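S.K.: Take this sequence and fold it.
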Amino acid sequence: MNVTVVRPGELGAPELARWRELQHADPSLDNPFLSVEFALALSRLRSYVRVAVIEDDGKVAGFLPFERHAFGIGKPLGSWLTTCHGLISVPGLELSARALLRACGLSVFDFDHMVAGQPTWTPHESAVRPVPLMDLTGGFDAYIDHIRANSPKNFKTVRYKERKLARDHGEIRLEWCASDPESMRTLTAWKSDQYRRTGRVDRFAQPWIVKLIDEMHACESPSFGGVLTMLYAGDTPVAGHFGLRTHNTLVGWFPAYDPEFARYSPGIMHHLRMAEQAASHGLGQVDMGKGGREYKGWLKNGVIHVSEGRVSRPSATAAVHWMGRAPVNKARNIVVDRPSLYRLADRLLKGFGRVRTTLQPETVEKEPSGVR
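M.R.: Got it, this is the predicted structure:
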């Protein structure tokens, strides 16, 4: 096999068409983070984005989008920002991971959301984890029947809160594919607030991420697009979500809600209405992403799997990288695999977020000159 490394923007029309052909042909690649449109958008904002073009017998057999950082450190495309990575290739492509790293000029490659079962990465998988799905292939009514039968108490509670929210604040409705930029700013403001309150890093404090989201929001084609959904009570937005879709799958990315309405559980209410609209628009599933959130457990009616692992070639860089990452990864896996520890860690992060918010100095607006 021959491997050529280029920037995504250097791909020609035949390569772009081949990428889409390979992705569409394999159901395991049905994820917008594996779409060529996402790779092109990210490469316009980040100089370290590359794609390996894999040829076999003179024909393109696959693509690997990735990030090449200093000292030969490789990361999947989008790294910590995305929820799916992988080779976009013919099914069962037999290609040594270390040979691929050598061709890409990489010493080490960590992954934690790889499409599970790809032959290149399987020997290097350290864990395989489930990703909860809202499977809508049988229609929304069949999905709701499943949820009602398997989580009757939770379902009744959500419906009760939905009626109460409507009585208190007005009719409940969901806007699908909201195009108003102000709606996006409302959602990202909620999400930034959530990051701070829960002790996480605010992703929207980075301008390039805001630009990426805006560009994805403007994308619309049969096989790829950004979907902004907003839940309203009367004329008041109470919850929302921005994700990406293929022709069949909507992937969860940035869900958030107005904390003033937290007692109504607007996030779960929004997810159910979003799934209903997704089904009515011909989508077959909503990928909620791996993670320990309890609401995903009872909203799901199916799973797929992603893997975690590490590939390295003998080098000083790989050794130093392993020493820095191994303890962190081991600790994280221990927490993720134990629900009680996950809940404790979540509470600690939220406590840290409250303290950090309290200690931040308030912004004082200056009065215009001459005003008393």
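
S.K.: make it CA atoms for all contacts and neighbour counts henceforth
M.R.: OK.

S.K.: Pull up the distance across stretch 117-130, start to finish.
M.R.: By Cα to Cα, to the nearest Å, the extent of stretch 117-130 from end to end equals 13 Å.

S.K.: this one next, for a side-by-side:
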Amino acid sequence: MKITVVRPLDLGETEVKRWRDLQLTGPDLMNPFLAPEFTLGVGLFRDDVRVAVVEDGPDVAAFLPFQRGPLGTGHPVGFGLTDLQGIVAPPDLDLDARALLRACRIGVWDFDHLLASQVMFRPFHTVRRVEPVMELGEGFEAFEAHLRKAAPKTHKTIRYKERKLGRDVGELRYEFESRETADLKRLMDWKSEQYNRTGRTDRFARPWIVRLVRHLHETGFGVLSVLWAGDEPVSAHFGLRNGPVMAGWFPAYDTRFGKYSPGMIGHLLLARGCAGNGVTEIAMGRGGKEFKEGFKGREIPIAEGRVARPTPAAALHWARTAPLNRARGAVLDNPALYRKADRVLKTYARLRRRAS
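M.R.: Okay, the predicted model is just below:
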């Protein structure tokens, strides 16, 4: 096999079409984070994005999008933003992972949301988890019936608060796809406030992420949905769509309406909007929210780990990241620890705001 490393914008129409065709060879490769549009978008705003093009004879057999950092450290494209990662290739591809890294001129490739089904990376898994998926192939009514059965209390609460929001504030209106830049800016402002309120890193404080989200919105690969109560925007969600698959990405809401649980209402209305617009599943992202259990219809096995060659950079990377990854993993796998960590972060955020 021949492996060539190129910048995303160096891919021609033939290669992009082949990429899209390869996405049809695996059950979860259609996820938007694995689509060429996402890699091309990130490549517009980051100079470290590359794509390994794997050729087998006259045909392209695979694409591996990655970011190449200092000292030969590699990550999936959009690392820290993505909920699914991997090589875009048929399931039976026989390729040596370390040889692929050598061709990419990286000593280590670190992943945290890798498709666990990809055989070539299986020996390098350190932790396996699952990502919940809403299934909408049978329509919204079937999905809601599933939710009502799987989580009756959650469903009843959402519907009650939805009616109360309409009575107290104004008639509800859900816009599945808003093209308004003002709506997008509002969502990013809400999300930044949430990050700061909960002690998380504000992703929208990074200019390249803001530019990326604007670009994906402008091109239509990103779908911005907005819930209104009368004239008041209540909540919004920005997700990525690749044909019938939606990847949930940035949900946010106006905290003035927090008592109505606008995030949960928004998830249910997003499911209805997607089902009515040809989307058959929504990948919800890994863990963190117990209500996702009732929404999910299936799960995607994902893995954390690293592929490494024997280089000084790989050893340094392990020493720097392994303890932190183990601690984070322990928190994510234990709901009680997760709740405690969440409270600690929120307390820290409050103290930080007071100090400033």
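
S.K.: Quick one: the residues in the second structure that stretch 319-331 of the first structure pairs up with.
M.R.: Aligned by TM-score structural alignment, stretch 319-331 of the first structure falls on residues 315-327 of the second structure.

S.K.: with the first structure superposed, average distance for that stretch?
M.R.: Mean deviation of stretch 315-327 of the second structure relative to the first structure after superposition (mean Cα distance after the TM-score superposition for the first structure): 0.7 Å.

S.K.: so which helix or strand takes in A41 of the first structure?
M.R.: helix 36-45 (DSSP states H and E).

S.K.: what sits up against the helix or strand just after that helix?
M.R.: The element immediately downstream of helix 36-45 of the first structure (helix or strand, assigned by DSSP H and E) is strand 49-56. Applying Cα atoms under 8 Å, 6 or more residues apart in numbering, the contact partners of strand 49-56 of the first structure are 1-8, 39, 42-43, 60-68, 77, 104.

S.K.: So which elements touch the helix holding A41 of the first structure?
M.R.: For helix 36-45 of the first structure, the packing partners by 3 or more Cα pairs under 8 Å, 6 or more residues apart in numbering; DSSP states H and E come out as helix 13-25, strand 49-56, helix 207-217.

S.K.: Inside strands: which ones of the contacts of strand 49-56 of the first structure?
M.R.: 2-6, 60-68 (DSSP state E).

S.K.: The helix holding A41 of the first structure maps to which residues in the second structure?
M.R.: So helix 36-45 of the first structure sits over residues 36-45 in the second structure, by TM-score structural alignment.

S.K.: Have a look at how far, on average, that stretch is from the first structure.
M.R.: Stretch 36-45 of the second structure sits 1.0 Å off on average (mean Cα distance after the TM-score superposition for the first structure).

S.K.: which residues sit against that stretch?
M.R.: 7-9, 16, 19-20, 32-33, 49-50, 65, 77-78, 208, 211-212, 215-216, 221.

S.K.: hmm, 6 Å instead?
M.R.: Residues outside stretch 36-45 of the second structure that contact it (Cα atoms under 6 Å, 6 or more residues apart in numbering): P8, V49, W208.

S.K.: Compare these and tell me which is most surrounded.
M.R.: Using other Cα atoms under 10 Å as the neighbour criterion, V49 leads the contacts of stretch 36-45 of the second structure with 25 neighbours.

S.K.: Contacts only, for the nearest residue in space to that residue that is not next to it in sequence.
M.R.: In space, and not counting its chain neighbours, V49 of the second structure is closest to Q67: 4.5 Å by Cα to Cα, 6 or more residues apart in numbering. Neighbouring residues of Q67 of the second structure by Cα under 6 Å, 6+ apart: D48, V49, R50, G74, H75, P76, V77.

S.K.: Closest one to G248 of the second structure out of those residues, please.
M.R.: V77 (17.0 Å; Cα to Cα).

S.K.: That closest one reaches F66, doesn't it?
M.R.: Yes. Taking Cα atoms under 6 Å as the definition, V77 of the second structure is a contact partner of F66 at 4.7 Å.

S.K.: okay, these two: which has more neighbours?
M.R.: Neighbour totals were compared for V77 of the second structure and F66, and V77 leads with 27 against 23 (other Cα under 10 Å).

S.K.: residue contacts, the more buried one?
M.R.: If a contact means Cα under 6 Å, 6+ apart, then V77 of the second structure has P65, F66, Q67 as its contacts.
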